[in-house]
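>>> any chance you could fold what I've pasted below:
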Amino acid sequence: MEWSCQRPTTSDQEVLVSHANAALTPRHRLRLARLIVEQDYSIVSAARMFNVSWPTAKRWADRYATMGPDGMDDRSSRPHRMPAKTPQEQVRKVVHLRWKKRLGPVAIGARLGMTSSTVHAVLTRCHLNKLHHVDVRTGEVVRRYEHATPGSLIHVDVKKLALLT
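Sure, this is the predicted structure:
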């Protein structure tokens, strides 16, 4: 069984929204950068006009000079790489021990030589941090049905079949 524990993504494009009290929205960043780059305002005087620090004004002016108006948009703060990320092989081992042995983070960490907090973070990321998420008999993730209207029924045909050996 191949197990991959990825975060759910709704789209490839991350939605970024400026908060209500932001000093510089993308439109104001563009105005600030154009004052400095195109109209030769000093960085300090432009920063005072827009009520921001001079390093902030310089950052937006430099980005405008290199990237143009497209550089004024918000960017994700997510790191480009994570060198301390738990290797996928370790994640598989953690998930396997949780499913098959029903062990907790401390016991799994002791077996694999990992800290219990890291094991808990992996289990949370994989939605296995609570044992009631896992079926007691089969060890599979419990699948629940959600319906649009309360009281709607679902028909489940359950038969007990004997295995002949």
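
>>> every contact and neighbour count from this point should use C-alpha atoms.
Fine.

>>> what's next to stretch 39-55, contact-wise?
The contact list for stretch 39-55 (CA atoms under 8 Å, 6 or more residues apart in numbering) reads 23-24, 32, 35-36, 56-58.

>>> repeat that with 10 Å
With contacts defined as CA atoms under 10 Å, 6 or more residues apart in numbering, stretch 39-55 is touched by 23-24, 28-29, 31-37, 56-58, 60-61.

>>> one more, please, to line up against the first structure:
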Amino acid sequence: MNTHKNARLTYLRRLEMVQAITERGASAPDAAASHGVSAVTARKWLARYLADGAAGLLDKSSRLEKSPRAIERHVALAIVELRRKLYLQARIASYMGVSRATVSRVLRRAGLSRLSDLRPDEPVQRYERDNPGELLHIDIKKLGRFDKVGHRISGDRTQRARNVGWDFVFVAVDDHSRLAFTRVYPDETKLSAQAFLRAAVGYFASMGVTIERVLTDNGMSFRSGLFAEVCLELGIGQKFTRAYRPQTNGNAERFIQSALREWAYGDAYANSGQRRAALPQWNHFYNWHRSHHGINRVAPVSRLSMSRKNLLTLHN
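I've put the predicted structure just below:
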């Protein structure tokens, strides 16, 4: 029972009122007056008490017992079963003798509005290369530049920076170790892509890792002849993700999520230049100090096939 704060009659007060009428012979108007309600209200609760006993004095739902527009349960179940047999909505409506809107409403509630909802989920396929450098995931994240604290920090969307431009964050993540390399470029052209690949290969070489293959999406910069020539020059094989399957490049996608949360939106930068300058420091923290759940909660650098002495030298 959920009695509102201004209610004159709680369950116990209703019971007292009807008992005053039935057991002590009080009239309905007198009992009503002593409880601060009208005689009509007293007779209403008396009628419920006589029909259903004390249980009749409990609050009832205000919902109608039967709605003329409500669909029967067996009809709703039949609609869902027909949908599972790949029937189109129009055909279901005609077959069941109901409107298309009714069919649409039932299927929406059942989560079967689209035929694709009937397809079984693709099994999650997880893999990991055996050694560092066997596969390097490369991706790009586009971030808007700004010249003042953004609305994510201030909460004031009227003060958003406009027409400032974009930063393109190129990321490269080693499949085995999750070691990452990042750089920010003013565009995502083939020139920036090939420059980033050269820089990434140089960085990983400094960490004792030789890159054998790279995996990218199907963007124009990665599909360009220039990028292919650089891969050939560096002796690197090139692979592309499946169309409309960003999860194929999952390591880079996951790294970008962490970078956005902990670096890009993790502090109140005065401008995008300040944000850009903070990236190398966060990238160092990610590689050397941040535990990674995908590799048993160790830092990526710990999975490199280098001696501890060499690693300490690089870190210093």
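
>>> farthest-separated two in the contacts of stretch 39-55 of structure 1?
A23 and V37 (19.6 Å; CA to CA).

>>> quick one: which of those two has more around it?
V37 (17 against 12; other CA atoms under 10 Å).

>>> structure 2: which residue goes with that one?
If you follow V37 of structure 1 across to structure 2 using TM-score structural alignment, you land on T22.

>>> so what's that match up against?
Contacts of T22 of structure 2 (CA under 10 Å, 6+ apart): 16, 28, 46, 49-50.

>>> and these, which are buried?
Among those, those classed as buried by 16 or more other CA atoms under 10 Å are 16, 28, 46, 49.

>>> narrow those residues to those in helices?
Among these, the subset assigned to helices under DSSP state H consists of 16, 28, 46, 49.

>>> please convert these to CSV, extending it with distance to W288 of structure 2.
Converted to CSV, those look like this (distance: CA to CA, whole Å):
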residue, distance to W288 of structure 2
E16, 74
A28, 82
L46, 77
Y49, 74
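
>>> from those residues, which two are the most distant?
A28 and Y49 (13.4 Å).

>>> show me where structure 2 has helices.
11-22, 28-34, 39-52, 73-84, 89-96, 100-110, 151-154, 190-206, 220-223, 225-234, 250-259, 272-288, 308-315.

>>> the second one against structure 1, how far on average?
Per the superposition on structure 1, helix 28-34 of structure 2 and its aligned residues are separated by 2.1 Å on average (mean CA distance after the TM-score superposition for structure 1).

>>> same check, this time on the third one
In the superposition with structure 1, the average deviation recorded for helix 39-52 of structure 2 is 3.0 Å (mean CA distance after the TM-score superposition for structure 1).

>>> and for the first one?
After superposition onto structure 1, the average distance of helix 11-22 of structure 2 to its aligned residues comes to 1.1 Å, using mean CA distance after the TM-score superposition for structure 1.

>>> that older thread, filter the contacts of stretch 39-55 of structure 1 down to the buried ones, ChimeraX style.
Filtering the contacts of stretch 39-55 of structure 1 down to the buried ones (16+ other CA under 10 Å) takes a single ChimeraX command:
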select :24,29,31,32,33,34,35,36,37,57,58,60,61
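
>>> now for R27 of structure 1: what does it line up with in structure 2?
Aligned partner of R27 of structure 1 by TM-score structural alignment: L12.

>>> number of residues surrounding that match?
11.

>>> likewise for A20 of structure 1?
A20 of structure 1 has 7 nearby residues by other CA under 10 Å.

>>> over to the one 5 residues further on?
Taking other CA under 10 Å as the criterion, the count of residues near T25 of structure 1 is 17.

>>> what is the neighbour count of the closest residue to it other than its chain neighbours?
Excluding the flanking residues, the one nearest T25 of structure 1 by CA to CA, 6 or more residues apart in numbering is S18, at 6.5 Å. Neighbourhood size, S18 of structure 1 [other CA under 10 Å]: 12.

>>> what do we get in structure 2 for S18 of structure 1?
S18 of structure 1 maps onto T3 in structure 2, by TM-score structural alignment.

>>> now do its match against L82 of structure 2, distance only.
Computed as CA to CA, to the nearest Å, the T3 of structure 2 to L82 of structure 2 distance reads 44 Å.

>>> again with K44 of structure 2
Counting by CA to CA - K44 of structure 2 and L82 of structure 2 are separated by 47 Å.

>>> same question for V173 of structure 2.
47 Å.

>>> more neighbours: which of the two?
V173 (29 against 16).

>>> looking at structure 1, name the residue matched to that one.
In structure 1, V173 of structure 2 lands on no residue (TM-score structural alignment).

>>> what number of residues lie near the counterpart of V119 of structure 1 in structure 2?
Structural alignment (TM-score structural alignment) places V119 of structure 1 against V103 in structure 2. By the criterion of other CA under 10 Å, V103 of structure 2 has 25 neighbours.

>>> do I79 of structure 2 as well
23.

>>> how about it, what's its partner in structure 1?
In structure 1, I79 of structure 2 lands on V94 (TM-score structural alignment).

>>> which residues are in contact with its match?
Per CA under 10 Å, 6+ apart, neighbours of V94 of structure 1: 88, 103-105, 108-109, 111-112, 114, 119-120, 122-123.

>>> from A20 of structure 1, how far off is it?
From V94 of structure 1 to A20 of structure 1 the distance is 42 Å (CA to CA).

>>> repeat for A47 of structure 1
20 Å.

>>> for R125 of structure 1, same thing?
31 Å.

>>> same question, H96 of structure 1
Counting by CA to CA - H96 of structure 1 and A20 of structure 1 are separated by 45 Å.

>>> equivalent analysis for E38 of structure 1, please.
The value you get for E38 of structure 1 to A20 of structure 1, if CA to CA is used, is 28 Å.

>>> check A110 of structure 1 too.
Counting by CA to CA - A110 of structure 1 and A20 of structure 1 are separated by 47 Å.

>>> any of the contacts of V94 of structure 1 buried? List them.
Buried subset of the contacts of V94 of structure 1 (neighbour count, 16+ other CA under 10 Å): 103-105, 108-109, 114, 119-120, 122-123.

>>> closest to R81 of structure 1 out of these?
Nearest member of these to R81 of structure 1, counting by CA to CA, is V122, at 17.7 Å.
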